[in-house]
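Participant: Fold the following.
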Amino acid sequence: MTGQNGRIETYTHDGLTFDVRDSGPLDGDPVVLLHGFPERASCWDAVVPLLHEQGLRTLAPDQRGYSPGARPRRRRDYRTGHLAADVQALIDAVGRPVHLVGHDWGAAVAWLVAARSRDVRSLTAVSVPHPVAFQKAMLSSRQGLDSWYMYLFQLPLLPEALARPGGPLETFLRRGGMDDAALARFRREIVEYGALPGALGWYRAQFLGGGDAMPGGVTVRVPTTLVWSDGDVAIARKGVDLTPQFVHAPYALEVLEGVSHWIPTEEPERLAAAVLARIRSVGPETPEAPETPEAPEADR
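Facilitator: Model (predicted):
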C-alpha cells in the first residue's frame, strides 16, 4: 500500500502483507535491501543514510516470516521460490527496475531474483555466494561443517527454546560476531516480536525438495559484486571462489579483512561504498524513448 506521501509502506503477495521501510529521495534510483537471519529491515539502518546522500531511494522489507502479516505456518511456504516471488512482487510495486542488495539469507534470495528477473539492474550480494557455488562448497570444503546449525534448525521447537535470553542461540550469535546492541535487537525484534518461528522456516524448508532452489536457470547476467568477510564463521572461502563461474556479467569481489558475518552493522561505510561502486558502474536509469510512429507509405 502506497501512503499519501508516495511511500510504499506495505505490499501484498500470495495472500500475505509485508511491511516496508521506504526512504530517501522518491525520484532516486530504487535500491531494494534484503535482510538475513535473524534480523529485520533495521539491520540496514546504518547503510541507508549513506545511499540517500548519493540520491538513492531505499526499500527494505521485513520478509516472509518476519512481517506479522506474512507468517505462514507450513514449512513448504518458505521454499526459496516463494521467497523470491515475494521480492519480485515488491519490485513490481516499485514499478521500475531496481538495484538489489541482500545479506545472508537475503543474499541467497537476491541471487535467485537476479537470475530470473528482468527488473534487476545490479546485484550486491553480502556474505553469501551464489547458491550453486555454496552447494558445491558444502560437498568439497569445510562449509558442510561450518553449516552445522542448519541441521539443528530442522528440529521442531528446540531452536525456539534455545533462544531464551542468555541461552545457547544468543551464545552462538555472539561467537559469530554479534555485539551487545545487535543481540538486544535480536531479542526485541525477532524473539519478542514473534518472528523467530517464521525466520526458522527458511531453514526448515531447505530439505523439502521440489526443485525450486534456482528455478529458471542459475546464471546471473547483471553486473554483480560479492562482499565477503574473512572473519565469517558461517561462510567458508570455497563458495566465494566458485561464484564467478555463475556470473556472466561484470563481477567484483570485495573481501573485508577482520570483519565478522554481520557486515551491514559492523562495517556500514565499507559496505555502502561497495554498493555505490556497483550502482555507479551501471549508471543512472534512462527512460525508454517513445516509439516513433511509422510513416505512411506515401511519405517514404
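Participant: Could you use CA atoms for every contact and neighbour count after this?
Facilitator: Fine.
Participant: hey, where'd the helices end up in the stretch 101-250 of the chain?
Facilitator: Per DSSP state H, counting those that start in this stretch, the stretch 101-250 of the chain carries helices over the ranges 105-116, 131-140, 143-146, 148-152, 158-161, 168-175, 180-186, 196-204, 237-242.
Participant: What residues of the second one count as buried?
Facilitator: Neighbour-count burial for helix 131-140, with 16 or more other Cα atoms under 10 Å as criterion, is recorded at 131, 132, 133, 134, 137, 138.
Participant: For the third one, which non-adjacent residue is spatially closest?
Facilitator: If you skip the residues right next to it in sequence, residue 133 has residue 239 as its closest partner in space, 4.9 Å away by Cα to Cα, 6 or more residues apart in numbering.
Participant: now swap in the fourth one and tell me
Facilitator: Taking Cα to Cα, 6+ apart as the measure, residue 134 lies nearest to residue 239, with 4.7 Å between them; neighbours along the chain are not counted.
Participant: Please verify my assumption that the one you found contacts residue 129.
Facilitator: Yes - between residue 239 and residue 129 a contact is recorded at 5.8 Å, counting by Cα atoms under 8 Å.
Participant: Comparing those two, which residue is more hemmed in?
Facilitator: Counted by other Cα atoms under 10 Å, residue 239 and residue 129 do not tie: residue 129 has more neighbours, with 29 against 23.
Participant: if I pick the more buried one, what's in contact with it?
Facilitator: Going by Cα atoms under 8 Å, 6 or more residues apart in numbering, residue 129 touches 107, 108, 226, 239, 240, 243.
Participant: how close does the closest residue in space to it that isn't next to it in sequence get to residue 280?
Facilitator: Of all residues not flanking residue 129 in the chain, residue 240 sits nearest, at 5.3 Å (Cα to Cα, 6+ apart). Applying Cα to Cα, to the nearest Å, the value for residue 240 to residue 280 is 23 Å.
Participant: So which of these two has more stuff around it?
Facilitator: residue 240 (21 against 11).
Participant: Settle this for me: the more buried one is touching residue 131, isn't it.
Facilitator: No - counting by Cα under 8 Å, residue 240 does not reach residue 131; the two are 10.2 Å apart.
Participant: Before we compare anything, build this one as well:
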Amino acid sequence: MTNPFDPARTRHVRTDVLEIAYHEAGPAHGDTVVLLHGFPYDIHSYDTVAPLLGRQGFRVVVPYLRGHGPTAFRSASQPRSGQQAALGADVVALLDALGVERAYLAGYDWGGRAANVAAALWPERVLGLVSVNSYLIQDISAAARPLAPELEAGFWYFHYFLTERGRAGLAADPQGVARVIWKRNSPEWPFTPEDLARTAQSFANPDYTDVVIHSYRHRLGFAPGAEPYEELEARLAELPGIPVPTITLDGTSDGNFPATDGSSSAHHFTGPRLHRQVPGAGHNLPQERPHAFAEAVRDVRALRRDHAPLGTG
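Facilitator: Just a heads-up that it's a prediction; the model follows:
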C-alpha cells in the first residue's frame, strides 16, 4: 500500500510554542479539514481518510500532536503539558501559522478532545466538527467520581500513569503499552505488528513520556495545569457548549467507550448535530472504518450549508 505520509514529504510550521510537523493532501485552495489523532496512535489513523477527502476537494492537514513524531517544543523552558487546553490551543495556533481563517476539525480520543476544545472556545475558527465519542471536554472537577468496574478496568493506564512505576513503564516500552490499549480499545480490529511498529515510531519523540504522563495526571486532578493555560482551563471547567455544526460517531465495537444514542451528550451541542453509530468500529474509528469517518466529514460540510443563514457559505 502506498504510504500517503511519506516522511520525506513531512512539512513543518512554527507556532509560539511548537514546531508542528504535518502532512497535507488535496488541493491547496479547498475547504481545510484538520484531522487529529489520539493516544496511543498517530497520523497513520488517517492513511485512508486523508486521500479520500483530498479527492473530494478538501485541503487535508494531518498534524502530529505535541509530544508525537517530529513535532517539537521550541524551547526547553516550555512546560511539557498534555492538558486539554494545551491541545486545543495548539489547533488554533496551527491554523494561525498556516494562514487558515476557518477549518473543519475532525478527530478521536486526544485529537477529538483538541477539536472539541477549539470548537467550544474559538467557534469563529471552526466550520464544523466530527467527534468520535461525542462531547470530549473533561470535567476535571468530577475526576474522582468512579465509573462502573467494567469501564474502570479498561482505564488501567490512567491509574498506572499516576505512579512513577507507570512513567518508567511507558518510557521503557511505549509500544508494549500501546499494544495492550489497542487490543482493549478495538477488539475487532485486526491490526498487524507492522501497523503497530509504524505508529510506534511517533513515540520516540523525546517529550512523549512527559506529555502523556502530564495529560493523565492533570485530567485526574493529580497534577496542576501549566500556567499559560490557566484561563482556558477555567473556561473549560464550565463545560462550554459547542455551537458549530457537528457529527458525532460511536463505534459499536469500542472496547472502552460503549456506543450510545447520543442523547446523554445532546445538551452540550447547541448548534446542529447528528449522531451516528458505526458498526464494527472500535476506538480508532478513522483507521478501522475510514469510509464512515470520511463520509462524516463530507456530511458535516453539507450540514453547515443546510443551516447557513441566507447570504453566507
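Participant: With respect to burial, which of the helices of the stretch 101-250 of structure 1 scores highest?
Facilitator: Compared across these, helix 105-116 shows the largest average neighbour count, a mean of 26 (mean count of other Cα atoms under 10 Å).
Participant: Give me the residues contacting that one.
Facilitator: 34-37, 80, 83-85, 87-88, 100-102, 120, 122-123, 125-131, 214-222.
Participant: just stretch 180-198 of structure 1 next, same as before
Facilitator: 38-40, 64-68, 71-73, 160, 163, 165, 170, 173-174.
Participant: Pull the contacting residues for residue 216 of structure 1.
Facilitator: Counting by Cα under 8 Å, 6+ apart, residue 216 of structure 1 has contacts 115, 116.
Participant: Look up how far residue 60 of structure 1 lies from it.
Facilitator: Using Cα to Cα, we find residue 216 of structure 1 at a distance of 25 Å from residue 60 of structure 1.
Participant: Packing partners of the top helix by length along structure 2?
Facilitator: Counting by DSSP state H, the longest helix found in structure 2 is helix 290-307. Judged by 3 or more Cα pairs under 8 Å, 6 or more residues apart in numbering; DSSP states H and E, helix 290-307 of structure 2 is in contact with helix 49-55, strand 103-107, strand 126-132, strand 246-251, helix 285-288.
Participant: The same query, at a cut-off of 7 Å, please.
Facilitator: helix 49-55, strand 126-132, strand 246-251 (3 or more Cα pairs under 7 Å, 6 or more residues apart in numbering; DSSP states H and E).
Participant: Buried residues in that helix, which are they?
Facilitator: Neighbour-count burial for helix 290-307 of structure 2, counted by 16+ other Cα under 10 Å, picks out 290-294, 296-301, 303-304.
Participant: So which of those residues is the closest to residue 31 of structure 2?
Facilitator: Nearest to residue 31 of structure 2 among the buried residues of helix 290-307 of structure 2 is residue 301, at 9.2 Å by Cα to Cα.
Participant: how about the counterpart of residue 185 of structure 2 in structure 1, what does it touch?
Facilitator: Matched across to structure 1, residue 185 of structure 2 falls on residue 176, judged by TM-score structural alignment. Applying Cα atoms under 7 Å, 6 or more residues apart in numbering to residue 176 of structure 1 gives the contacts 233, 260, 261.
Participant: Need the nearest residue in space to the last one, chain neighbours excluded.
Facilitator: Sequence neighbours aside, residue 232 is the residue nearest to residue 261 of structure 1 in space, at 4.4 Å (criterion: Cα to Cα, 6+ apart).
Participant: Under the alignment, what does that neighbour map to in structure 2?
Facilitator: That one, residue 232 of structure 1, aligns with residue 254 by TM-score structural alignment.
Participant: how far away is that match from residue 134 of structure 2?
Facilitator: For residue 254 of structure 2 relative to residue 134 of structure 2 (Cα to Cα), the value is 13 Å.
Participant: Which part of structure 2 matches stretch 266-282 of structure 1?
Facilitator: The aligned range for stretch 266-282 of structure 1 is 288-304, by TM-score structural alignment.
Participant: One more: stretch 45-59 of structure 1?
Facilitator: Using TM-score structural alignment, stretch 45-59 of structure 1 lines up with residues 47-61 of structure 2.
Participant: Contacts for that stretch, please.
Facilitator: 4, 22-35, 286, 290-291, 294.
Participant: can you check stretch 131-142 of structure 1 too?
Facilitator: Residues contacting stretch 131-142 of structure 1 (Cα under 7 Å, 6+ apart): 108, 143, 144, 236, 238, 239, 242, 243.
Participant: Assess the claim that residue 253 of structure 1 and residue 229 are in contact.
Facilitator: No - Residue 253 of structure 1 lies out of contact with residue 229 (Cα atoms under 7 Å); the separation is 10.4 Å.
Participant: any idea how far the nearest residue to residue 206 of structure 1 once chain neighbours are set aside lies from residue 41 of structure 1?
Facilitator: Leaving aside its sequence neighbours, residue 206 of structure 1 sits nearest to residue 79 (Cα to Cα, 6+ apart; 6.8 Å). As judged by Cα to Cα, residue 79 of structure 1 and residue 41 of structure 1 stand 20 Å apart.
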